[in-house]
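Q: I'll drop the sequence and a predicted model, then ask my questions.
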Amino acid sequence: MLKESFSQPSPSSLSDETKRPRSRAIPKESQAEKLLSEMENMTAHALLGTTEWLSSKSRSELMLFYQDLFERFKNDDYDKETFVLKKHRNETDADLMERLKALCQIIEDASRHTPEQPVLTSHALPALFNFGIKTFVSKFYDGAAALTMFNLAKEDLALYAVLCNQATYNEMLKVYWLFYGKASLYEVELMVVEMVNNGFKGDLETFAILRKILLSYHTMRMGKTVYNPRGSPIWSAEDERRAANLGMKLQQVGARFARR
């Protein structure tokens, strides 16, 4: 079984690897980004009843669950008032988090009592979707199933827009590299373009993934590996261009999080 590490680098190591400019004004994670991350983490924790239940399912049962989940969204099977938790005018972050805690309690109760019918919100759907992608890859080692589910989501643009967050694109970058990237960087580059076009700039995990991909690419390019035992050329001129583009994206992502 193919195993690769996509562990995150420490922020202090980013400046050397990304060759960042000498400017001292290095962007840091904004308060809004931190708040969003906390909201996503709280929602994912509230869904443990459902995700633990899903962990016991077969590959076909898992796919059926997600097909049903998509249909529920298309059929408006959710509370429109709480689906998107918006910050009210003059509301503090603390007050918003209190409302989220109350909603997460509802999500958690439903997840424990009826795990097959989780409460749908704009944070719950991505959490469930990302769990499915990870499960198809880590439990079943089935990149095709993960890709099938991702493409099914794209059949409905409203669904696709809700399902995908930064973590989704990170997972799909790993899927494309692990299962399809050893012969071409085409799909990897397309996923980065898709991510950016949908408004996601990348995070520390994106940085770690792109760094690993490029390190592996250059290792295979220079000599014999398990994927290239004879050391014969397997990369095209187009892949060289794609690697350069991915390298630039790596620098851009790293510069956002580098520390002085």
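A: Here it is on my side, so go on. Residues are numbered from 1 along each chain as shown.

Q: alpha carbons only for contacts and neighbour counts from here, please
A: Noted.

Q: Mind jotting down where the helices sit in the stretch 101-250 of the chain?
A: In the stretch 101-250 of the chain, helices defined by DSSP state H, counting those that start in this stretch lie at 124-138, 143-154, 157-163, 166-180, 186-197, 204-222, 237-257, listed in chain order.

Q: got another, please set it beside the one above:
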Amino acid sequence: MAQHWTHRGGGWLPPRSPRPEVIPLRPLGPRDILDGTLTTLGRYGGRLLGALLLGQLAGLLLLVAVAGAATLASVTRTVGSGVFVHTLVPAVALFLLAGWALATALAAALLRPAVLGRPVTTLGLLRAATPRIPAVLGARLLALLAAAGPGAAALAAGLPPLALLPLAPVALWLGVLFALAPTAAGYERLGPVAALRRSARLVRGAWWRTFGVTVPAGALALGAAFAVPLRFGVLGALLAPALLLAFPQPASGLLYMDRLLRLGPGLSPG
């Protein structure tokens, strides 16, 4: 066995074993979060993606059924020709929103074993995440409503888009302030409103840090979603939505853990 010299006592000690966890158990720097995200994806990415695809299977089958029924109705002209668009667009939106919530719940369920270096299975990860999907989805919808609601209401009232420019910084600020709410709902088993309060408390004093982690992770996921279909063809096109949903979540989860570590044990749940 290889040995190394230690300066304490001048003796020989066995080499250190590899760190089993994906992050050091201390407040994290930006490089720690990036390294931890890549390590998490390297160790658990296959199981995370597998659980996401397996969890989306039922929704995908339902989406295919809706698309088939809408296409048949449009071709036979039993209803108006616009039924395909009017039916399929909301179905796709709901499918993506549910997938987004599932990906966040899976990443939150993965946090504890990843940080502690414990093994997980695809089915075990899916079983742990499934009960938290409604709360995660609720937190996600409330965060979107808080950020985009005022602008959407102004558009519905007939204001021109240029008049909404002053609302853009507010929407961005609120979006980042509540960015950790879905992870809080999944990891701490909080309700949607409590998760938004928790995110606001965690992000307070670290808005730019949160922005600097979540936005680049989303941009990288978007780039990967475009690049994978070009490289792998049809298979890549099938995997691209899952990558877009799953890739940013570990970075947000590790940032969430970092904020918990920094604020310490005094941060009580709820």
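A: Nice, thanks for sending it over. Owing to the predicted nature of the structure, the values given are computational and were not obtained by experimental measurement.

Q: Quantify their similarity with the TM-score.
A: Here the TM-score for the pair of chains, by TM-score structural alignment, normalised by the length of the first structure, is 0.28; 112 aligned residues with a C-alpha RMSD of 5.7 Å.

Q: still on that earlier bit, adding distance to residue 53 of the first structure and mean neighbour count, write the helices of the stretch 101-250 of the first structure out as CSV.
A: Compiled in CSV, the helices of the stretch 101-250 of the first structure are given as follows (distance: least, C-alpha to C-alpha, whole Å; neighbours: other C-alpha atoms under 10 Å):
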stretch, distance to residue 53 of the first structure, mean neighbour count
helix 124-138, 12, 21
helix 143-154, 19, 18
helix 157-163, 20, 16
helix 166-180, 21, 20
helix 186-197, 30, 17
helix 204-222, 27, 19
helix 237-257, 36, 18
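
Q: And the ones you listed: which comes nearest residue 17 of the first structure?
A: Closest approach to residue 17 of the first structure among the helices of the stretch 101-250 of the first structure is made by helix 237-257 (7.7 Å; C-alpha to C-alpha).

Q: just checking, what packs against the closest one?
A: On a contact count with 3 or more C-alpha pairs under 8 Å, 6 or more residues apart in numbering; DSSP states H and E, helix 237-257 of the first structure meets helix 14-18, helix 186-197, helix 204-222.

Q: Quick one: list the elements packing against the helix or strand hosting residue 36 of the first structure.
A: Residue 36 of the first structure belongs to helix 31-46 when assigned by DSSP states H and E. The helices and strands touching helix 31-46 of the first structure, judged by 3+ C-alpha pairs under 8 Å, 6+ apart, are helix 93-113, helix 124-138.

Q: sorry, back to before: out of the helices of the stretch 101-250 of the first structure, nearest to residue 98 of the first structure?
A: Among the helices of the stretch 101-250 of the first structure, helix 124-138 sits nearest to residue 98 of the first structure (C-alpha to C-alpha), with 17.1 Å.

Q: quick one, helices of the second structure?
A: Counting by DSSP state H, the second structure has these helices, from start to end: 30-76, 83-116, 122-129, 133-156, 167-177, 181-187, 192-203, 207-246, 248-263.

Q: counting contacts, what elements does the longest one pack onto?
A: This points to helix 30-76 of the second structure. Packed next to helix 30-76 of the second structure, using 3+ C-alpha pairs under 8 Å, 6+ apart, are helix 83-116, helix 122-129, helix 207-246, helix 248-263.

Q: so which of the helices and strands packed on helix 237-257 of the first structure gets nearest residue 244 of the first structure?
A: Across those, closest to residue 244 of the first structure is helix 204-222 (C-alpha to C-alpha), at 9.3 Å.
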